[in-house]
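Q: With the sequence up front, the predicted model follows.
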Amino acid sequence: MEIFEGFLTDRGSKYAVSGGPVGDRAGAQDFLKALCRKKKFAKATHNTWAVLLPDGPLKNDDGESGAGMVILRMLEREGLEGHIVVVTRWYGGVKLGGDRFRRVQDAVRYYLDNRG
């Protein structure tokens, strides 16, 4: 599991991005459970995620409507299968409107460019 924090803020909202290899739906759920064992991530406003698996894509918006699809599209373009990416947001008190999708893209791009 790789976690990147402190690289992106917007109008008080703070972002983190994490990811790692998973082979199936159960692996994705295990990854999310492990991430949310960290109190900071369990208390986040949103943990949106997506993964491309052999039996089809999985995604979850976690209340950030449309964000899972943004992540999924980026994974498809990258051709990255069997690797979950989670974008975490701590709401800062100001609604971001459509900019929230740009921030999700920024977070995923950061992950893809910096992962090990």
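A: Arrived safely, thanks for sending. Residues are numbered from 1 along each chain as shown.
Q: drop to CA atoms for contacts and neighbour counts, all remaining ones
A: Fine.
Q: now the helices for this structure?
A: Secondary structure of the chain (DSSP state H): helices located at 25-36, 39-42, 67-78, 99-114.
Q: Dump those to a markdown table, plus mean neighbour count and distance to Gly12.
A: Output for the helices of the chain, formatted as a markdown table (neighbours: other Cα atoms under 10 Å; distance: least, Cα to Cα, whole Å):
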| stretch | mean neighbour count | distance to Gly12 |
| --- | --- | --- |
| helix 25-36 | 16 | 22 |
| helix 39-42 | 13 | 16 |
| helix 67-78 | 19 | 19 |
| helix 99-114 | 17 | 12 |
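Q: this is the other structure I want to compare:
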Amino acid sequence: MQIFDGIISDRGSKYAVSGGPCGSPDEAKAFIKTLCRKKKFLKATHNSWAVLLADDGPIKNDDGESGAGMVIVRMLEREGVKNHIVVVTRWYGGKHLGGDRFRHVQTAVRHYLDTAL
């Protein structure tokens, strides 16, 4: 598991991105469970994630950040990254970000793909 914390800050919201190998829906659930054992991530407003499974296709979870999982799926598809989960974590800062939140999800995923893979 690789975690990149504090990569984006906007109007009080803070973002982190993490990821690692993942070959099944059960492994995805286990990854999120392990991530949330860290108190900071458990208290996050959103832990949006996605993974492209070689055998089953994409699975995702927005965790309340509507549309974020699909943004991650599209980026993984574009890069051809399979069997690797990417989680974008957001701590809400009190101000709505509107469409900028999607830009921040993309930036976080790009940071992960460029740094970790």
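A: Arrived safely, thanks for sending. These numbers come from a predicted model, not from an experiment.
Q: thinking again about what came up before, can you tell me which of the helices of the first structure is nearest to Pro57 of the first structure?
A: helix 67-78 (7.6 Å; Cα to Cα).
Q: rewinding a little: can you put the helices of the first structure in CSV and add distance to Leu58 of the first structure?
A: Formatted as CSV, the entries for the helices of the first structure read as follows, by distance: least, Cα to Cα, whole Å:
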stretch, distance to Leu58 of the first structure
helix 25-36, 8
helix 39-42, 20
helix 67-78, 8
helix 99-114, 16
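Q: Roughly how far does Phe31 of the first structure sit from Gly98 of the first structure?
A: Taking Cα to Cα, to the nearest Å as the criterion, Phe31 of the first structure is separated from Gly98 of the first structure by 28 Å.
Q: same check, this time on Cys36 of the first structure
A: Cys36 of the first structure sits 26 Å away from Gly98 of the first structure when distances are taken as Cα to Cα.
Q: And for Phe7 of the first structure?
A: Between Phe7 of the first structure and Gly98 of the first structure the distance, using Cα to Cα, works out to 20 Å.
Q: Among these two, which residue is more densely surrounded?
A: In this comparison of Phe7 of the first structure against Gly98, neighbours counted by other Cα atoms under 10 Å, the higher total goes to Phe7 at 12 against 8.
Q: Identify the residue of the second structure aligned to that one.
A: When the structures are aligned by TM-score structural alignment, the residue of the second structure matched to Phe7 of the first structure is Ile7.
Q: before we move on, the earlier item: with Ala16 of the first structure as the reference, name the closest of the helices of the first structure.
A: Proximity to Ala16 of the first structure, assessed across the helices of the first structure by Cα to Cα, is greatest for helix 99-114 (7.1 Å).
Q: Now the closest one on the second structure. Mean distance?
A: Relative to the second structure, and after both are superposed, helix 99-114 of the first structure has an average distance of 0.3 Å to its aligned residues, where the measure is mean Cα distance after the TM-score superposition for the first structure.
Q: What residues in the second structure pair up with that helix?
A: Residues 100-115 of the second structure are where helix 99-114 of the first structure aligns, with TM-score structural alignment as the criterion.
Q: who touches that stretch?
A: Contacts made with stretch 100-115 of the second structure from outside it, assessed by Cα atoms under 8 Å, 6 or more residues apart in numbering, are listed as 4, 7-8, 15-19, 68, 71-72, 75, 86, 88.
Q: what do you get for stretch 3-18 of the second structure?
A: Contacts of stretch 3-18 of the second structure from elsewhere in the structure, counted by Cα under 8 Å, 6+ apart, are 1-2, 19, 86-95, 97, 104, 108-109, 112.
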